[in-house]
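Q: Sharing a model prediction with you, sequence too.
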Amino acid sequence: MDGGCHCGAIRYRLAGDFANHTLCHCSDCRRASGAPMVGWIMMAREGVALLQGSPQIYASSEHARRHFCAACGTGLFYTNDTMLPGLIDVQSATLDDPGAVPPTDQIQIAERLGWMTGIDALPVHARYPGME
């Protein structure tokens, strides 16, 4: 599976098995991504190969490192050598086919936004309203 950032400056390839595909609801992931939750595919670091470009790294806490494209800001990877030695989390929405790997679980639901529980009741649109 291949993926990359929004502007195309960084491209990567995943190879091998993944441990899980977790939807994280923590406030750190929300603030770093600007989204109500973030999907993470966890796998061995050697299973992620950079094909093009090199991400910038932001120390978001003492042990956590968030890897992102410096040109467009897309978040790509998360590492934490203390909590997850030898593993890397890949933001699943950055895959070329993000629907290829269904989520396996959700974490940090104690921090989940309250309105997420009723989201299926909202009106839906196939495209941007007015452009359907």
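A: Cool, got the structure.

Q: Could you use CA atoms for every contact and neighbour count after this?
A: Noted.

Q: residue contacts, the residue most central in space within the chain?
A: Central residue of the chain (CA atoms, centre = their mean): Q91, 1.9 Å from the mean position. Going by CA atoms under 8 Å, 6 or more residues apart in numbering, Q91 touches 38-41, 75-77.

Q: Okay, one more to line up with it:
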Amino acid sequence: MTIILTGGCQCGAVRYRATGEIGFPHLCHCRMCQKAAGSYFMPLGGVKWENFSFTRGEPAWFHSSETVRRGFCVQCGTPLFYDGGSDHISITLGSLDAPQGVRPALQTNLAHKMFWFGALDGLPHDAGMDMTPDEEKKVAASSRQHPDHDTESWPPEEREARS
């Protein structure tokens, strides 16, 4: 059975498809990935270029160094890809439609990892900050986020009319 993974940016302007397993799923803690993700680390995994295609739009590219370019959606800013010039492209694992299906197997660049990560599971949970079911419905009804599956077109016509 062939594995087919799809994903894309938050607004749906860029969509992609990868065939086969994601290789080298990892968390990169380097400072460049931290800045590119706007987070403490970036989850990445690779797929060979021959098994990868864009199904809607194309990303913009930022050359973060002489050897690396990073793909992102020019419409919504979602970081999507890391291209180090090899035979594969690395996908940001959070941009997959089903990110829970690809579990990171290792970490890289630990010199830049936040020293307090080990304590995160011990942080208290403030349930009062969680969305209620009614709040979730209200957000979902007005969301401009692309759903976690391919669509024939995006955004839906009724949303375009409101813009």
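A: Ah, there it is. These numbers come from a predicted model, not from an experiment.

Q: still on that earlier bit, how about the contacts made by the residue nearest to the residue nearest to the centre of structure 1 when sequence neighbours are not counted?
A: Leaving aside its chain neighbours, Q91 of structure 1 sits nearest to W40 (4.7 Å; criterion: CA to CA, 6 or more residues apart in numbering). W40 of structure 1 makes contact with 20-24, 89-92, according to CA under 8 Å, 6+ apart.

Q: Could you do G39 of structure 1 as well?
A: G39 of structure 1 touches 21-24, 91-93, 103, counting by CA under 8 Å, 6+ apart.

Q: Need the residues you listed in TSV (columns: secondary structure and distance to G130 of structure 1).
A: TSV is the format used below for the contacts of G39 of structure 1 (DSSP: H, G, I helix; E, B strand; the rest coil; distance: CA to CA, whole Å):
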residue	secondary structure	distance to G130 of structure 1
H21	strand	34
T22	strand	34
L23	strand	31
C24	strand	32
Q91	strand	31
S92	helix	29
A93	helix	26
P103	coil	31
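
Q: List just the nearest of these to H125 of structure 1.
A: A93 (20.1 Å; CA to CA).

Q: Could you measure from the closest one over to C26 of structure 1?
A: 17 Å (CA to CA, to the nearest Å).
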